[in-house]
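Engineer: What follows is a predicted protein model with its sequence.
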Amino acid sequence: MGKFLIIGLGNPGKIYKKTRHNTGFMILDKISKNYSFCFLKKKLGFVSKFNYKEKIIFFLKPSTYINCSGKSVKYWMKKERILLENILVISDDIYLDLGTFRLKGKGGDGGHNGLKNIEKEIGTSHYARLRFGIKRNFEKKTDYVLGNWKNEELNLINPKLDLAMKIVFSFIKDGLKNTMNMFNNQ
């Protein structure tokens, strides 16, 4: 029975709940609603353990704030003895068009401080990441990513959350390469 760690990046607290930077949290919340499980406050994060097709999945929303997400990821990888190839990090990406996805098995941080910190803490950039595009016109990057979604943006991205959920479960069931082949051009 394999173990997986699916991490959605975001910032804890009501003030950040509807921000673009919390896209990873939004996707995990969509999965938890669809599969009727909840997150419990644990060390360095909000965690849920879920069984799926004879696999154990740990869903993690780090409580360390996005810029220190690596501390939480490293802790839960070690605590649950999860192999590097069985982790998937879900984050927003300011350089991808709004509502588009990119799944990769390794790569740079693209200026995302959460991904940068994960790489620092686990000592490698060779981990799967699902990036969700939030790109629009903006003047200041920090103000934009920490700004709340507009209603017209939510109308566009809400249906995309279902696709994100399919990508996550395909990664678990079919592996990274097969999932990339199926979903990267959608």
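Structural biologist: Yep, it's here.
Engineer: use CA for all of it now, contacts and neighbours both
Structural biologist: Will do.
Engineer: what's next to stretch 12-26, contact-wise?
Structural biologist: 7-11, 61-65, 90-92, 132, 134, 144-149 (CA atoms under 8 Å, 6 or more residues apart in numbering).
Engineer: how about it: buried residues?
Structural biologist: Buried positions in stretch 12-26, judged by neighbour count with 16 or more other CA atoms under 10 Å: Pro12, Lys17, Lys18, Thr19, Arg20, His21, Asn22, Thr23, Gly24, Phe25, Met26.
Engineer: Check the offset of it from the chain's centre.
Structural biologist: 12 Å (CA atoms, centre = their mean, to the nearest Å).
Engineer: One more: stretch 25-36?
Structural biologist: The answer for stretch 25-36 is 11 Å, by CA atoms, centre = their mean.
Engineer: Now do the buried residues in the lengthiest helix in the chain.
Structural biologist: Criterion DSSP state H: the longest helix present in the chain is helix 151-174. The neighbour-count check on helix 151-174 (16+ other CA under 10 Å) flags Ile157, Lys160, Leu161, Ala164, Met165, Ile167, Val168, Phe169, Ser170, Phe171, Ile172 as buried.
Engineer: Pasting the second one now:
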Amino acid sequence: MKLICGLGNPGREYEKHRHNIGFMVVDALLSRARAQLNQEKFAAKVGQGTLAGERILFLEPQTFMNLSGRSVGEAARFYKIPVEDVLVVHDELDLPLGRLQLKAGGGSGGHNGLKSIVSSLGAENFIRLRFGIGKPEGPNARERVSGYVLSGFDDAERRQLEELIGRSVDMAESWVRDGVATTMNRFNRKA
């Protein structure tokens, strides 16, 4: 069994925000895996399905972003899922919108959800599907990051989202079927 977790914030007021792209990708994966998030445990919405012939535990933490590790850690320990079989889908400020990247391990890059997961798992070597959302530019850009990630996509960006989420789903399925290296080689070069 592998674990695929999408990061986001619970609640209707957050569902279309940039910070919730992980939830959006997991929702699309559920359709492909013929699965539903039909349980509440590990402080998360949880469901099981099959991708590429492999059993998958899907997870959307309901703890808010900064405490996501609690859900991921509890689920991974309960199901005895090795850290390298955990895929976390998250928004990435350091990549422009339209850029997707699969990455094995690494630091948190200032992303509080990833910091929480590293802390809870006690390891950094889980897999990340980094979904580029871009970042604010210009004066006071750093101070505007919080408002930016908690804002929705504009009309032009929303037109790209369906295709980008579809590519993310393809990447996640490829990771399940073919592993990290093959998936990175196949998808990371594409803009």
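Structural biologist: Yes, it's here. Bear in mind that the values here come from a model prediction, so they are computed numbers and not experimental data.
Engineer: Mind checking which of the contacts of stretch 12-26 of structure 1 are buried?
Structural biologist: Among the contacts of stretch 12-26 of structure 1, those that count as buried by neighbour count (16+ other CA under 10 Å) are 7-11, 61-65, 90-92, 132, 134, 144-146, 148-149.
Engineer: In helices, which of the residues you listed fall?
Structural biologist: Using DSSP H, those in helices are Tyr144, Val145.
Engineer: Would you map the strands across structure 1?
Structural biologist: Assigned by DSSP state E, the strands in structure 1 fall at 3-8, 40-42, 45-52, 55-62, 87-97, 101-104, 128-135.
Engineer: Among those, which comes closest to Gly110 of structure 1?
Structural biologist: strand 87-97 (7.9 Å; CA to CA).
Engineer: which other helices and strands contact that closest one?
Structural biologist: In terms of contacts (3 or more CA pairs under 8 Å, 6 or more residues apart in numbering; DSSP states H and E), strand 87-97 of structure 1 is packed against strand 3-8, helix 23-35, strand 128-135.
Engineer: Pick the most deeply packed of these.
Structural biologist: strand 3-8 (a mean of 25; mean count of other CA atoms under 10 Å).
Engineer: any idea of the angle it forms with strand 87-97?
Structural biologist: 30 degrees (axes from the mean of the first three to the mean of the last three CA atoms, to 10 degrees).
Engineer: Next up, the contacts around the residue nearest the centre of structure 1.
Structural biologist: Centroid-nearest residue in structure 1, with CA atoms, centre = their mean: Ile90, separated by 1.8 Å. Taking CA under 8 Å, 6+ apart, we find Ile90 of structure 1 in contact with Ile6, Ile7, Gly8, Leu9, Thr23, Gly24, Arg129, Leu130, Arg131, Phe132.
Engineer: Tell me roughly how far the longest helix of structure 1 lies from structure 2 on average.
Structural biologist: By mean CA distance after the TM-score superposition for structure 1, the fitted helix 151-174 of structure 1 averages 0.8 Å away from its aligned residues in structure 2.
Engineer: so how far is that helix off the chain centroid?
Structural biologist: With CA atoms, centre = their mean, you get 11 Å for helix 151-174 of structure 1.
Engineer: got it, and stretch 77-97 of structure 2?
Structural biologist: 6 Å.
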